[in-house]
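S.K.: Just the structure for this:
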Amino acid sequence: AIAMSANVLPADPDVGELADRILGALLNEAELEPLPASDDSDALGAILDSEPVDLGGWLHLGEAWRVVYRSEAVNGNPIEVTGVIIAPAGSTDDSRPVLSITHGTTGLADDCAPSLGFPDDYTLGFIAPLLEQGWVVVATDYEGLGGPGLHPYIVGESEARGAFDIVRAAQKVPGLGADGPLVVWGHSQGGHAAMHVAERWTDLAPDLDLVGVAAGAPPSQFPLLSAFLQDGDFQGYLTMAGAGLAAAYDELDLEPLIAPEYEHLLDELENGCTGHIFEVFNPIPYEDLLTVDDIFALPEWNARLIENDTNQRPNEVPTIILHGDEDEQIPVVSSEAL
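M.R.: So this is what the prediction gives:
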């Protein structure tokens, strides 16, 4: 998801912090307003709809909105994507730095969109230091999570477009000042997205001042990763990846590759989030699930899988990769090869 933090509040907060929280609550008692819709609804990042988010006990940090914004699918079609914009309170004429968070795997269905669970103390505890230092924080749900269509899971261009275009959306908010230096951070699927941000910046968003990327445990070396995940506790990721690629590219069709007795289970991809998908697909022996021995031997599938790996393009900005050496889902050796 989009959040990682430790404790929400110190065990013994000082008086100054409590005063800040009380003052913030008083300042935010006025009814929050939606953001103005963009005049040009076809422009990338155009705000199509929004609703203010009540930050509860974190009101002193600033203001937040769930947004629907304009982006573009890999086939060039205009799409609607959802996400969250959080900013320090008050209007500014200055440029503020921006953090764009790319979330980890949550599922493929609309109900799995991280913005639906925002705000939560875990996320706000993580981003609080940034907001207190004047940063704007944005977090995309990605294409298909919260918006029309199936989420094109592990399609790097789609992920990168979502991360860039929500920054453009924040820039369209008067007085937000979201045109400062941009940093992108993500873990797991979000690490994959962050790597594609670093690799596709000049293609997709040269107008944004991207200065750095941090990628945690980015999926890479797809043939190695596929073999690692087969018949394990995280095998469901492979079905998600196949469905996501098929959702993005017209020449790919997952159904003929799934054994007939299991084909009906593809409907379950939209009936629950990652845990549900694991429950459905993990118990099935991998060799029984597919009608082919090696999906990488199929030219059209191999081409798209390799295209969406994180090892095909050079990074265009300073990039740091973080990976735990005891990761049970993405083997650290895959990042060592990047």
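S.K.: C-alpha from now on. contacts and neighbour counts both.
M.R.: OK.
S.K.: Does anything pack onto the helix or strand that contains residue 101? Which helices or strands?
M.R.: Following DSSP states H and E, one finds residue 101 within strand 98-102. The contact analysis (3 or more CA pairs under 8 Å, 6 or more residues apart in numbering; DSSP states H and E) places strand 98-102 against strand 136-140, helix 156-171, strand 182-187, helix 189-204.
S.K.: Is there a neighbour count for the nearest residue to residue 226 once chain neighbours are set aside? I'd like the number.
M.R.: Leaving aside its sequence neighbours, residue 226 sits nearest to residue 238 (CA to CA, 6 or more residues apart in numbering; 6.9 Å). Around residue 238 sit 18 other residues, with neighbours defined as other CA atoms under 10 Å.
S.K.: Next, the structure of the following sequence, for comparison with the previous one:
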Amino acid sequence: MRKRLLPLLTAALLTGGLLSAPVPAVEATPNGERGSVLSTRDITDQADTTIAGAGRVIAVTYLSEDPTGKLVPVQGSVSIPKKAPGRGGYRLMAWNHSTTGLGDECGLSRELGTGGKRDPWLGPWLTDGYVLAATDYAGIGGPGEHAYLDGATAGKNVLDMLRAARTVVPRYSSHQASSSFVSFGGSQGGHTSLWAGHLAAQYAPELHPAGIIAHSVPTGLADYFATIAPGFPPAIVPDHLTYFTYVLAGLTQVRPDARVDSYLTPQGRRLVEQARHRCYAEQVQATRGISVGSLVTRPLADGPLIPALRDYARVPVRGYSSPVLIQQGMTDVVAFAPLTEGLVDQMRTAGVDVDYRRYPESHGLTTPRVHEARAWANGLTTWPRS
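M.R.: This is a model prediction of the structure:
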């Protein structure tokens, strides 16, 4: 099936709550446990922080794993609804952001309210009684570097963010947060969302995934990268090369045995090195007008790179204890629909309860599709634990 898909993919590229009084910033002594809260700060009244429906927004620094398994400080935020929760406390929603970049200035969790543009997507979740827990992933705004599409690490960062949120909510309100959660994200965040659901039972058994939502999931990257060679024509996606450099920057960090530099021209090595510290818009500008084929000296299919990438960027096809909703735009030229359908087939064969929905859209979701995902989450029958 993969051999039939590759020419198609290449062609596609070419052509209100009772909140307590404000609590001051808190510095905690780390106890060395995953999800431990190191510091909190109420940022509700700061510019660009608050989504419609949030009564409090709390900046959080907590402990989670980096790609080596070392516990490091990770940044995130917790948005607490204005309205009081139902019985069992607030539901939890882990919101996993899409590609923002790899540098320390690329975090998004503390700027969710920017210009109100996320109010239509995320505001209704707060109105429905969900606490939003948003991580920036290890290496963004903290020690070390962010390993882009290292799903195992990002999934652990999400689960530890949920642990931290359950500490923060009663500290800044008169309520508790449930141990049940839904994980929601698109693109990089969709990849992360699936990993969080896959890892939950083993890594955070005290948390209970009610459902996992992922859209525009990057999957089958190794199959696509295996087609890249010198002379590969320019892609029609303007930011295609940005994703390419981010993936190779992450692979270089986690899998040095892939010998990424040995495949790259001097310009390719320079752009991958710069990708390690640049946010998305800056890297898009730096790579505009450059073809991926001009950055490689030999086919990526030769040697160790593709096997390493296949393992590094994989998406788990089994090991989910809750239903999974996967949403896909059929004209997506970043996360290809045929590869997503292959993933769905494998997951269903492995016994995963997958609800797969397709739309005549491209990368990302329109607001009505986000509302559809929220309605799906609200209707889950796996919420009773608290």
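S.K.: Next, the TM-score between them, please.
M.R.: The TM-score (TM-score structural alignment, normalised by the length of the first structure) is 0.81; 312 aligned residues with a CA RMSD of 3.0 Å.
S.K.: hang on, the earlier thing: in the second structure, what range does the strand holding residue 101 of the first structure match?
M.R.: On the basis of TM-score structural alignment, strand 98-102 of the first structure is assigned to residues 92-96 in the second structure.
S.K.: before we move on, the earlier item: what's the match for the residue nearest to residue 226 of the first structure in the second structure?
M.R.: So, by TM-score structural alignment, residue 238 of the first structure is matched to residue 244.
S.K.: before we move on, the earlier item: mind listing what the residue nearest to residue 226 of the first structure touches?
M.R.: Residues in contact with residue 238 of the first structure (CA atoms under 8 Å, 6 or more residues apart in numbering) are 226, 229, 230.
S.K.: Now with 10 Å, please.
M.R.: 225, 226, 227, 229, 230, 244, 281, 282, 286 (CA atoms under 10 Å, 6 or more residues apart in numbering).
S.K.: now residue 274 of the first structure
M.R.: Here residue 274 of the first structure is in contact with 105, 106, 107, 108, 109, 112, 234, 236, 237, 240 (CA under 10 Å, 6+ apart).
S.K.: ok, those in the second structure: which stay?
M.R.: Among the contacts of residue 274 of the first structure, the contacts conserved in the second structure (both residues aligned by TM-score structural alignment, their matches' CA atoms under 10 Å) are 105, 106, 107, 108, 109, 112, 236, 237, 240.
S.K.: residue ranges of the helices in the stretch 151-300 of the first structure, please?
M.R.: For the stretch 151-300 of the first structure, the helices defined by DSSP state H, counting those that start in this stretch cover 156-171, 189-204, 222-229, 236-248, 274-281, 286-289, 299-307.
S.K.: So which bit of the second structure is the helix or strand that the last one is followed by matched to?
M.R.: So that's helix 299-307 of the first structure. Next helix or strand after helix 299-307 of the first structure toward the C-terminus (DSSP H and E): strand 319-322. Using TM-score structural alignment, the residues of the second structure aligned to strand 319-322 of the first structure are 324-327.
S.K.: Check the mean deviation of the match of strand 98-102 of the first structure from the first structure.
M.R.: Comparison of stretch 92-96 of the second structure with the first structure after fitting gives an average deviation of 0.5 Å (mean CA distance after the TM-score superposition for the first structure).
S.K.: hmm, back to that, columns distance to residue 300 of the first structure on top of the helices and strands packed on strand 98-102 of the first structure, output as TSV?
M.R.: TSV is the format used below for these (distance: least, CA to CA, whole Å):
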stretch	distance to residue 300 of the first structure
strand 136-140	29
helix 156-171	17
strand 182-187	28
helix 189-204	21
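S.K.: Aligned counterpart of residue 136 of the second structure in the first structure, please.
M.R.: In the first structure, residue 136 of the second structure lands on residue 141 (TM-score structural alignment).
S.K.: Dead centre of the second structure: give me the residue that sits there.
M.R.: The second structure has residue 189 as the residue nearest its centroid, 2.1 Å off, counting by CA atoms, centre = their mean.
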